[in-house]
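A.B. asks: Give me the fold of what follows.
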Amino acid sequence: MQQASIAYSISNAVAGAEGACDFIRQFTHVLGAPSSPDDGHAEEEIEAAEKRIGRRLPAVLRTVYSAIGRRKDLVACQDPLIPPSMLRLDDDGSVLIFRAENQGCGDFGFDWDHGDGDPMAMFRPDVADPDLYKWTAWHPRLSLACIEMLLSESWHGSPPQLKVHQSTSPDNIARIIDAYAKIPELDSPLSPQTTWFASDDLYVQVAITDPMEHEDPWSGPAPALAHIRARLRTEEAALELARMLT
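C.D. replies: Okay, here's the model as predicted:
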């Protein structure tokens, strides 16, 4: 099977829940990563979790669990996806917690009552202050949160020769903006100084580290300093990115 462009695959995925489910099922192929029939959880495990919770999981989360839910290199390297057997509701019973912050500093969940089949994804910091211990928006759709999760976790789990992590200059950020397709759907109020780009054989996250440079860093001049995290599909793509950043 011919590999589709990563940028094309992500653009289809962010369009809606159906495209996101297709992307998740094909994620290892899109990355050029190995796959196995044992990558996902059995239907019986997912159904047991749903019976315990009392509600059926949204299709996109079911797809994550069934397709790649056991792949720690894709879903559990930094802020891990919670296994079906450990899914839980918050104290109010309205938000299902499905992902954990890696140092126990917060929870990722979704609000059952906001979104028709693709509910709002949310984050709650684990702090003592009751004014701060509350759910805030992460993504307007759970499908977007799942896509971001896969891109982030799979970067952490990638072979060293297929990922880049470095600080970079204004000129290089300008080159990335010019060369790659921006994915605005993955922008999040949790990280307003971060955005994602993609091309045929890579995706890259750019995080500005000087947010005071200008009010909207993506529409003004290039920032003074930023960090990039890129996941490459091939070593040739890694060399191409290295030449761009030289």
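
A.B. asks: from here on, contacts and neighbour counts on C-alpha atoms
C.D. replies: Will do.

A.B. asks: Please tell me how far residue 113 sits from residue 196.
C.D. replies: For residue 113, the distance to residue 196 (Cα to Cα, to the nearest Å) stands at 28 Å.

A.B. asks: more crowded one of these two?
C.D. replies: Relative neighbour count places residue 196 above the other of residue 113 and residue 196, with 23 against 12, counting by other Cα atoms under 10 Å.

A.B. asks: now the strands: where do they sit in the protein?
C.D. replies: 88-89, 95-100, 106-111, 121-125, 136-139, 163-168, 181-182, 194-198, 202-208, 226-232 (DSSP state E).

A.B. asks: Following up with a second sequence; could you model it the same way so I can compare the two?
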Amino acid sequence: MNFDVTHPWRFVRDLAAEWMGPLTPLDGYPDADLAGIRMPDALRRAYRLLGRRDDLTSNQDQLVPPSKLAPEADGRLVFRRENQACTAWAVADVEHPDPPVEFLVGAEWRPFLTSTSLACAEMVLSETLLGWDDHFDNRWVDRAAIGAVDRVFTRVPFPEYPMWAVPNGPPVRWYSGDDCLLRCDAEEWLWVIARSPAALDAVYAAVPGEWELRTRR
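C.D. replies: Sure, this is the predicted structure:
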């Protein structure tokens, strides 16, 4: 999977087309729904492009709908929330065209990704991964499993970023292979989606061990 940090919207379009279905003009919010809301240009573009595609924005965590977008007391604009309210993602500078995004750890805001467009690309990656409803699995990983992933699969050249549940741990890393996409969270947990049973079996063969769902299939 090719990723160019200078073209995150192209990446979003390509990822959607490959995994969840191509974007269409009806997938975004119309300008009338966004009128009067102060937000960065990049965030407005995301809402216009795919804001109504729940399969790309809200399978696990939730993109805040425009009707509920309002600045916090400190001026931050929270645009995404974890599904059990354990964290949130926000921009502090709504006047910047593509500002950094922060995430909430307890009562503290910490750096997440260096631009809103990258954070929106990460949202689509993660919601695709967690919304795929066939040929998927996950497992705890040890050093041997991490080594196998590094040897066999290709790192998606997406910037590393903190895992909100383990904010002081190793970063999140993405990988791809033949008809599969993997995410390693803080060197603790591995997720995989695949386009076919054969592709998932190839992941099992490459990373042997106790997968959560394999014994139930």
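
A.B. asks: in stretch 15-34 of the first structure, what's buried?
C.D. replies: Using 16 or more other Cα atoms under 10 Å as the test for burial, stretch 15-34 of the first structure gives 16-17, 19-21, 23-24, 26-31.

A.B. asks: measure that stretch end to end?
C.D. replies: Across stretch 15-34 of the first structure, first to last residue, Cα to Cα, it's 26 Å.

A.B. asks: Also stretch 40-58 of the first structure?
C.D. replies: 16 Å.

A.B. asks: Check stretch 75-86 of the second structure too.
C.D. replies: 20 Å.

A.B. asks: and the longest helix for the second structure?
C.D. replies: When the second structure is scanned for its longest helix (criterion: DSSP state H), the result is helix 116-131.

A.B. asks: Mind giving me the packing neighbours of that one?
C.D. replies: Helices and strands touching helix 116-131 of the second structure, by 3 or more Cα pairs under 8 Å, 6 or more residues apart in numbering; DSSP states H and E, are helix 8-15, helix 41-50, helix 54-57, strand 189-194.

A.B. asks: ok, 6 Å please
C.D. replies: helix 54-57 (3 or more Cα pairs under 6 Å, 6 or more residues apart in numbering; DSSP states H and E).

A.B. asks: Identify all contacting residues around the helix it packs on.
C.D. replies: Outside of helix 54-57 of the second structure, the residues within contact range by Cα atoms under 6 Å, 6 or more residues apart in numbering are 63, 124, 127, 128.

A.B. asks: Any idea how far it is from the middle of the chain?
C.D. replies: Put simply, helix 54-57 of the second structure sits 10 Å off its chain's centre (Cα atoms, centre = their mean, to the nearest Å).

A.B. asks: matching residues in the first structure for it?
C.D. replies: Aligned by TM-score structural alignment, helix 54-57 of the second structure corresponds to residues 72-75 of the first structure.

A.B. asks: follow-up on the earlier one: nearest to residue 186 of the second structure, of the contacts of helix 54-57 of the second structure?
C.D. replies: residue 127 (17.8 Å; Cα to Cα).

A.B. asks: Counterpart of the closest one over in the first structure?
C.D. replies: So, by TM-score structural alignment, residue 127 of the second structure is matched to residue 153.

A.B. asks: which residues touch that match?
C.D. replies: Contacts of residue 153 of the first structure by Cα under 6 Å, 6+ apart are 74, 75, 77.

A.B. asks: Go again with 8 Å.
C.D. replies: Residues counted as contacts of residue 153 of the first structure (Cα atoms under 8 Å, 6 or more residues apart in numbering) are 73, 74, 75, 76, 77, 78, 79, 80.

A.B. asks: follow-up on the earlier one: mean offset of the match of helix 54-57 of the second structure relative to the second structure (after superposition)
C.D. replies: Superposing on the second structure and averaging over aligned pairs (mean Cα distance after the TM-score superposition for the first structure), stretch 72-75 of the first structure comes out at 1.6 Å.

A.B. asks: Report the buried residues of that stretch.
C.D. replies: Buried-residue list, stretch 72-75 of the first structure, by 16+ other Cα under 10 Å: 72, 73, 74, 75.

A.B. asks: Residue 205 of the first structure is in contact with residue 191, isn't it?
C.D. replies: No: assessed by Cα atoms under 8 Å, residue 205 of the first structure is found out of contact with residue 191, at 11.4 Å.

A.B. asks: quick one: which of the strands of the first structure is nearest residue 66 of the first structure?
C.D. replies: strand 95-100 (14.4 Å).
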